[in-house]
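> structure for the following, please:
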Amino acid sequence: MIDKPPKIMILYASYGDGHLRASKAVETCFHSKGIKDVVLLDLLAEAHPMLNELTKFIYLSSFKVLPAVYGAAYEITKDLPPKASFLRALNFFGTGKLKEALHLHEPDLVIHTFPQMTLPGMIKKTGRSLPLVNIITDFDVHARWLHPEIDRYYVATEDMKREMINRGVSGDRILASGIPLRPDFCHQPEETAEFRIKLNPDKKTVLLMAGAYGVMQGNRDICRTLLEKGDYQILAVCGRNRELYKDLESRFGEYPDFHLFGFVQEVSLLMQASDCIITKPGGITLSEALACRLPIFLYRPVPGQELNNARYLRNKGIAFIAEDAPSLCQGIDTLLLDEDRLSLVRAEMENLRRPEAAEVIVNDILEKWFGSETRKAPVEIGSARPRLVIH
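As a prediction, the model looks like this:
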């Protein structure tokens, strides 16, 4: 226990957008409790910027070129022991920058939202006592997240907790908290009603999210198939992919039921205004959809953690996987026109949705290590967020 607000460091990575979104959600929750000294560090980008850009390029390219190669590498390394040479080599990157950051910020606790386990071995060598926690941002457990020096794991589901126990992690070090989300996923924002008015009330709304970098394939075919059917209006989010934005705008911009967006911060507004989502199965986006009770359709998930995420939710009866646009459209028709089946899907979602995961995680950290009464403070929901408007 300490007699002053703790200093928190969060280590993340800029692959996709999910690790940063999880980090920001936790940071926001700490701030709401009066703990302002929270530092976010993109370790690999700071330590090895050229290597970071190269590996990010390879990761993003894996969605288009030879995704099976990435998937094979993921599966081969999935069950490696923590002392495996491959993992130890990966965990060496960023050592120098991390030493500088620890000296500069002197954190009282470090959180990982990306599986770069450089710190545990480094801390062990110094003999210093520093609590280390991992927030796993997928619905799948990979060996890169597991390390004997991690004090606490926060995972998406009880199934993940059981799997980690089977792999030798003590159960008292694991909390099935859910994946941390921004506060606007905990409560329906006031803007939603206004946002819905701008949509056609006679048509179902399909939210198409191609990922933060717009890497999901098949967007053009999906939009064409849905629009030609005439029963749906589409909210298409291209992320930071300007080429995708321009392509969809040129092809479908004249359709009155097609609404196009680039990178969107207020995702909760779009989700809560929609009847279903088509997306790539990143852990954060899936958790956001679950929080909004939004039926999930996953299009051609790439091998690796995203395919495993997709299969997990499919096996739970929550998500639907499609390999082509016609079968995707048929799946949407089948679900949205069957109220009984839709009710069953949403009932299953209740078993997995954890919209207040950030609050659970922060409260647990404060109680376990700092004995802080600030853990009882509610999360403050900001009221000055920009409104999304469809033109």
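> could you use CA atoms for every contact and neighbour count after this?
Will do.
> burial of Asp221, as a residue count?
For Asp221, the tally of surrounding residues (other CA atoms under 10 Å) stands at 13.
> excluding residues flanking it in the chain, which one is nearest it?
Closest residue to Asp221 apart from its sequence neighbours, by CA to CA, 6 or more residues apart in numbering: Ala325 at 6.1 Å.
> ok, now Pro295?
Cys276 (4.7 Å).
> my guess is the one you found contacts Arg293. True?
No - judged on CA atoms under 8 Å, Cys276 makes no contact with Arg293 at a distance of 9.0 Å.
> overlap in contacts of those two?
The contact sets of Cys276 and Arg293 do not overlap (CA atoms under 8 Å, 6 or more residues apart in numbering).
> ok, back up a step: roughly how far apart are the residue nearest to Asp221 and Gly331?
10 Å (CA to CA, to the nearest Å).
> which of those two has more residues huddled nearby?
For Ala325 versus Gly331, neighbours defined as other CA under 10 Å are more numerous around Ala325 (20 against 15).
> list the contacts for the more buried one?
Gly218, Asp221, Ile222, Thr225.
> who touches the helix or strand where the second one lies?
Applying DSSP states H and E as the criterion places Asp221 in helix 219-229. Outside of helix 219-229, the residues that reach it under the criterion CA under 8 Å, 6+ apart are Ala210, Tyr232, Gln233, Ile234, Leu248, Phe252, Asp257, Phe258, Ala325, Pro326, Leu328, Cys329.
> the closest residue to Leu175 other than its chain neighbours and Ala325, how far apart?
Counting by CA to CA, 6+ apart, Tyr154 is the residue found nearest to Leu175 once chain neighbours are left out, at 5.0 Å. Tyr154 sits 36 Å away from Ala325 when distances are taken as CA to CA.
> how is the residue nearest the centre of the chain classified with respect to secondary structure?
When CA atoms, centre = their mean is applied to the chain, the residue found nearest the centroid is Ile284 (1.7 Å). Per DSSP: H, G, I helix; E, B strand; the rest coil, the secondary structure class of Ile284 is helix.
> here is a second sequence; please produce its structure as well for comparison:
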Amino acid sequence: MNILILTGQFGMGHVVAAQAIEQEILRQDPTASVVVVDIVERCAPQLRRLVYGCFDFTVNYCSGVYNILNRMAGHCSCSPMKRTMVQKVDQMLYDSQADLVISTLPLSSQYISAYKQTTGSSIPLYTYVTDIEAHNEWIAPETDCYFVGDESTRQQLLRRGISPERVVVSGIPVRQGFHPVPRPVDGPRELLVMGGGLGLIPHADTLLSALVATPNLHVTVITGKNEALRRELQQAYPSFTVLGYTDRVAEYMAKADLLLTKAGGITTFEAIHAGTPLCLLRPFLMQEEANARYVEQHGFGTVLWQKGYEVETLLALLQSPEELADMRQRMAVSLRSLDLVTPLDYFWQSRRKAAC
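Predicted coordinates:
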């Protein structure tokens, strides 16, 4: 069976989700042929640096502009160069001989949907929504199944007319290796600080400076691909463990008593799988606001909403083992409620129904 997973580097979350899906498929069927493709790099390689560069700049320095553009896209779904991209998709599907297409990116879902509408193709399209908020861009008319993170996301899709049998509440996909391990009762508390793939840690100086003087606390900071920030923090906080990009995130998360991070969908569910309570930085991107409220409502962590009280809130949580234990318990209960249907399960179930 040939499976094509489409993604893009608008942040690292979509790519990490694609990697997690690939791992799950190969675990279930080692004979499957799975190819992960960056749709921008494959279909518009000459625009790759411009597209991703503009995205990174906007998120880093113009988050307000990003949110405005995101809201506009929600009111009028726009897939640029649709006619040209349909031709590119046709060639890509021919080259891959795909039996199934999985998308972790709204743009690729829109392009595959446009391809199916234009050509009459019946190739199955499954979309993984990588945030709790199902933004309108995720809705592509020719999507056969949506895999979503929470029941609230499912309800959003149902209100938009998606039939219940086409929505699976499976959680946002997480790579293998994220699972709880026993935490030592004694010893220093372990705080893990992460800024996502772009290394965005708002108000880092204020928070980290306060943590330096906190007794019985060890801090590990992962800055992702932000090498400039890694060097800066390494020099400013020699007592901390400061890392750049690493493939050992699961290991660091497993031994942390608390994770201080942005409210990204992937990181949130990695923490839930690892049983690591969350302290979320105040969101500044609109999709992160929904993720943060999800964490708060389910009792998986706390959100630093109130300016000026970030340090106080963070330290109070670190010094409350009972509250942290309750958060870990809530995470474990939530995982048991997820639907275990995988893309392969859904594919073969659909084939059997069609044959009847």
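> give me the TM-score for these two chains.
TM-score for the superposed chains, counting by TM-score structural alignment, normalised by the length of structure 2: 0.89, backed by 349 aligned residues with a CA RMSD of 2.6 Å.
> quick revisit: what is the burial count for the residue nearest to Leu175 of structure 1?
Around Tyr154 of structure 1 there are 25 residues (other CA under 10 Å).
> please apply the same query to Ala290 of structure 2.
When neighbours are counted by other CA under 10 Å, Ala290 of structure 2 comes out with 19.
> looking at structure 1, name the residue matched to it.
Taking TM-score structural alignment, the alignment pairs Ala290 of structure 2 with Asn308 from structure 1.
> show me what contacts that match?
Phe139, Asp140.
> would you double-check that it falls in a strand?
No - looking at Asn308 of structure 1 with three-state DSSP, it is helix, so not inside a strand.
> Ala156 of structure 1 pairs with which position in structure 2?
Using TM-score structural alignment, the partner of Ala156 of structure 1 in structure 2 is Gly149.
> which residues are in contact with its match?
So Gly149 of structure 2 contacts Val129, Thr130, Asp131, Ile132, Val169, Ser170, Gly171, Ile172 (CA under 8 Å, 6+ apart).
> show the buried residues in the residues you listed.
Buried by 16 or more other CA atoms under 10 Å: Val129, Thr130, Asp131, Ile132, Val169, Ser170, Gly171, Ile172, out of the contacts of Gly149 of structure 2.
> count the neighbours of Pro201 of structure 1 for me.
Number of residues near Pro201 of structure 1 (other CA under 10 Å) recorded here: 10.
> can you give me the strands for structure 2?
According to DSSP state E, structure 2 carries its strands in the segments 2-7, 33-38, 100-103, 125-128, 145-148, 167-169, 189-194, 217-222, 241-243, 258-261, 278-280, 301-303.
> distance to Ile25 of structure 2 added to these, as TSV?
Output for those, formatted as TSV (distance: least, CA to CA, whole Å):
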stretch	distance to Ile25 of structure 2
strand 2-7	9
strand 33-38	8
strand 100-103	11
strand 125-128	13
strand 145-148	14
strand 167-169	16
strand 189-194	28
strand 217-222	29
strand 241-243	30
strand 258-261	29
strand 278-280	29
strand 301-303	31
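> pick the most deeply packed of those.
Most buried of those by mean neighbour count (mean count of other CA atoms under 10 Å) is strand 278-280; its value is a mean of 28.
> that one vs structure 1, average offset?
Superposing on structure 1 and averaging over aligned pairs (mean CA distance after the TM-score superposition for structure 1), strand 278-280 of structure 2 comes out at 1.2 Å.
> what range in structure 1 matches that strand?
With TM-score structural alignment as the criterion, strand 278-280 of structure 2 aligns to 296-298.
> pull the residues that contact the matching stretch.
276-281, 286, 289, 310, 318-322, 328, 332.
> what about 6 Å?
Ile277, Ile278, Thr279, Lys280, Ala319, Phe320, Ile321 (CA atoms under 6 Å, 6 or more residues apart in numbering).
> same question for stretch 107-119 of structure 2.
Val86, Ser103, Ala140, Glu142.
> what about the last one, neighbour count?
Other residues lying near Glu142 of structure 2 total 21 when counted by other CA under 10 Å.
> that one and Tyr126 of structure 2, how far apart?
Per CA to CA, Glu142 of structure 2 is found 9 Å from Tyr126 of structure 2.
> can you check the second one too?
Counting by CA to CA, the separation of Ser103 of structure 2 from Tyr126 of structure 2 is 6 Å.
> thinking again about what came up before, closest to Lys7 of structure 1 among the contacts of stretch 296-298 of structure 1?
Closest approach between the contacts of stretch 296-298 of structure 1 and Lys7 of structure 1, by CA to CA: Lys280, at 34.9 Å.
> tell me the counterpart of that closest one in structure 2.
So, by TM-score structural alignment, Lys280 of structure 1 is matched to Lys262.
> wait, what's in contact with its match?
Leu280, Leu281.
> can you find the partner of Leu175 of structure 1 in structure 2?
Per TM-score structural alignment, Leu175 of structure 1 is aligned with Val168.
> hmm, I was thinking of Ile321 of structure 1
In structure 2, Ile321 of structure 1 lines up with Val303, judged by TM-score structural alignment.
> how close does the nearest residue to its match once chain neighbours are set aside get to Gly299 of structure 2?
Excluding the flanking residues, the one nearest Val303 of structure 2 by CA to CA, 6+ apart is Leu280, at 4.6 Å. Leu280 of structure 2 sits at a distance of 12 Å from Gly299 of structure 2 (criterion: CA to CA).
> quick check: Glu190 of structure 2 touching Ala256?
Yes - contact between Glu190 of structure 2 and Ala256 holds when scored by CA atoms under 6 Å: they sit 4.8 Å apart.
> quick one: map Pro100 of structure 2 onto structure 1.
Small correction: residue 100 of structure 2 is Leu, not Pro. By TM-score structural alignment, Leu100 of structure 2 lines up with Leu109 in structure 1.
> I'm done for today, thanks for sticking with me.
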